[in-house]
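Enquirer: Kindly generate the corresponding structure for this input.
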Amino acid sequence: MDSPGLKLSPSTFEEMSQPLALDLIAVFSMMKEDIQKVLQKAEKEEWSAERTIKEITDLI
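Expert: This next block holds a predicted model:
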């Protein structure tokens, strides 16, 4: 029994999901840069592991 709802062809799904994928890549790229900055600051200032984890968690 088919479930009711919108049926998308594979090409339509790909076209619709591509912009979202690009947005996610951009967001994760920015997050990576921010996390790297926190890690550099943590190393420079000799933060505890707990503080480092908290700072990274606050970013997310």
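Enquirer: Could you use CA atoms for every contact and neighbour count after this?
Expert: Will do.
Enquirer: which residues in the protein form helices?
Expert: 10-45, 49-59 (DSSP state H).
Enquirer: Quick check: buried residues in the first one?
Expert: Read it as helix 10-45. If you call a residue buried by 16 or more other Cα atoms under 10 Å, then helix 10-45 has these buried ones: 35, 38, 39, 42.
Enquirer: any idea how far the third one is from residue 15?
Expert: To residue 15, residue 39 is 37 Å away according to Cα to Cα, to the nearest Å.
Enquirer: Next, the structure of the following sequence, for comparison with the previous one:
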Amino acid sequence: MLTLLVLLAAVLFAGFRLLTFVYYKKHDISLSRIDSELAERFAHPDSADRSESGDPGRIS
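Expert: A predicted model of the protein is given here:
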């Protein structure tokens, strides 16, 4: 029974990966584009100011 559950989990994971791959290929989304968009989304222009001021709200 445990073997069947592990196989089911593996098949679902592989299916999800395949669908993700097909979606990215269809929409011509490369990993470098994803990386740059994530970097822009999480870039904080005032992060240097926070690190120098010792802001207690800053997450390390």
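Enquirer: Let me see the TM-score of these two.
Expert: The TM-score (TM-score structural alignment, normalised by the length of the first structure) is 0.48; 33 aligned residues with a Cα RMSD of 1.3 Å.
Enquirer: one step back: from the buried residues of helix 10-45 of the first structure, which single one is nearest residue 11 of the first structure?
Expert: residue 35 (35.4 Å; Cα to Cα).
Enquirer: how close does the closest one sit to residue 50 of the first structure?
Expert: For residue 35 of the first structure, the distance to residue 50 of the first structure - Cα to Cα - is 15 Å.
Enquirer: Residue 44 of the first structure too?
Expert: Taking Cα to Cα as the measure, residue 44 of the first structure falls 15 Å from residue 50 of the first structure.
Enquirer: Residue 33 of the first structure too?
Expert: Residue 33 of the first structure is 20 Å from residue 50 of the first structure, by Cα to Cα.
Enquirer: Ok, residue 57 of the first structure next?
Expert: 10 Å.
Enquirer: same check, this time on residue 30 of the first structure
Expert: With Cα to Cα as the criterion, residue 30 of the first structure and residue 50 of the first structure are 23 Å apart.
Enquirer: One more: residue 10 of the first structure?
Expert: Separation of residue 10 of the first structure from residue 50 of the first structure (Cα to Cα) stands at 45 Å.
Enquirer: Also residue 59 of the first structure?
Expert: 14 Å.
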